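*Asks:* coords please:
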Amino acid sequence: MSKVKPTPEFKTEAEERAFWKKHDSSDYIDWAKAQSVSMPKLKPSIKTISLRLPEGLLDSIKIEANKRDMPYQSLIKSWLTDDVKQSRNV
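*Replies:* Got it, this is the predicted structure:
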């Protein structure tokens, strides 16, 4: 295995970003020594989308959400999450 190069000191985050765009991290980091980390307080990025639904369907979702005492958007996210997890296990 070749010797790992020392990582340069960066003055700004932009400078660091520019450096890593042009350089392969395997030249600077021994990935064989990498360890998994857990970041339990890290929140996933959220992206706002626009979703067109028939009014009747949206009304039904809102009624179901009301029965569960939760916002309808949260219910939709919960259903989508469950469905995607189920699809992966098929």
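*Asks:* make it CA atoms for all contacts and neighbour counts henceforth
*Replies:* OK.
*Asks:* what segments of the chain are helices?
*Replies:* For the chain, helices defined by DSSP state H occupy the ranges 13-22, 55-67, 72-88.
*Asks:* please give the structure of this sequence too, so both can be compared:
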Amino acid sequence: MRKSGYGGASNMDRLPVFATEDVAAEWFASHDTAPYMDDLEDVTAEFRALRRRPVRKSAGLRVRADYLEAIKAAAERKGIPYQTLVQTWLAEKLRQEAPDLLPTGQAA
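*Replies:* Here you go, the predicted structure:
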């Protein structure tokens, strides 16, 4: 939906077509968009409130070198940091073996 009556950009001053989102972001960061208001669409969006992350503590853990290399390789296959993979595996095993020890809502 296009708005009218703002005194938008002339045909010569239309919003450019951007090759990538990065190019668009750079352009919008460095230009005043007020003259282009007629060219912009109204958008309605809903956002969920972000949950707070649980408090995390560091835990020093000695692991066999070959295990650590295997963990890192598995994480690389998934495209995630190896610490995230270890955290995921720990959570999965806790849910299986000791769900009663997890905070309410995390045992599922």
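*Asks:* circling back: who wins for proximity to L42 of structure 1 among the helices of structure 1?
*Replies:* helix 72-88 (18.2 Å; CA to CA).
*Asks:* rewinding a little: now the helices of structure 1 in CSV, with mean neighbour count and distance to I49 of structure 1?
*Replies:* Below are those laid out as CSV (neighbours: other CA atoms under 10 Å; distance: least, CA to CA, whole Å):
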stretch, mean neighbour count, distance to I49 of structure 1
helix 13-22, 10, 28
helix 55-67, 13, 16
helix 72-88, 12, 11
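*Asks:* quick check: W79 of structure 1 vs K43 of structure 1, distance?
*Replies:* 19 Å (CA to CA, to the nearest Å).
*Asks:* and I61 of structure 1? What does it align with in structure 2?
*Replies:* Under the alignment (TM-score structural alignment), I61 of structure 1 maps onto I71 of structure 2.
*Asks:* now its match. Nearest residue, chain neighbours left out?
*Replies:* Y82 (6.4 Å; CA to CA, 6 or more residues apart in numbering).
*Asks:* show me what that neighbour lines up with in structure 1.
*Replies:* Y82 of structure 2 maps onto Y72 in structure 1, by TM-score structural alignment.
*Asks:* including distance to M39 of structure 1, could the helices of structure 1 go into a markdown table?
*Replies:* Shown next, in a markdown table, are the helices of structure 1 (distance: least, CA to CA, whole Å):
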| stretch | distance to M39 of structure 1 |
| --- | --- |
| helix 13-22 | 21 |
| helix 55-67 | 31 |
| helix 72-88 | 20 |
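*Asks:* and those: which comes nearest T48 of structure 1?
*Replies:* Nearest to T48 of structure 1, of these and by CA to CA, is helix 72-88 at 11.3 Å.
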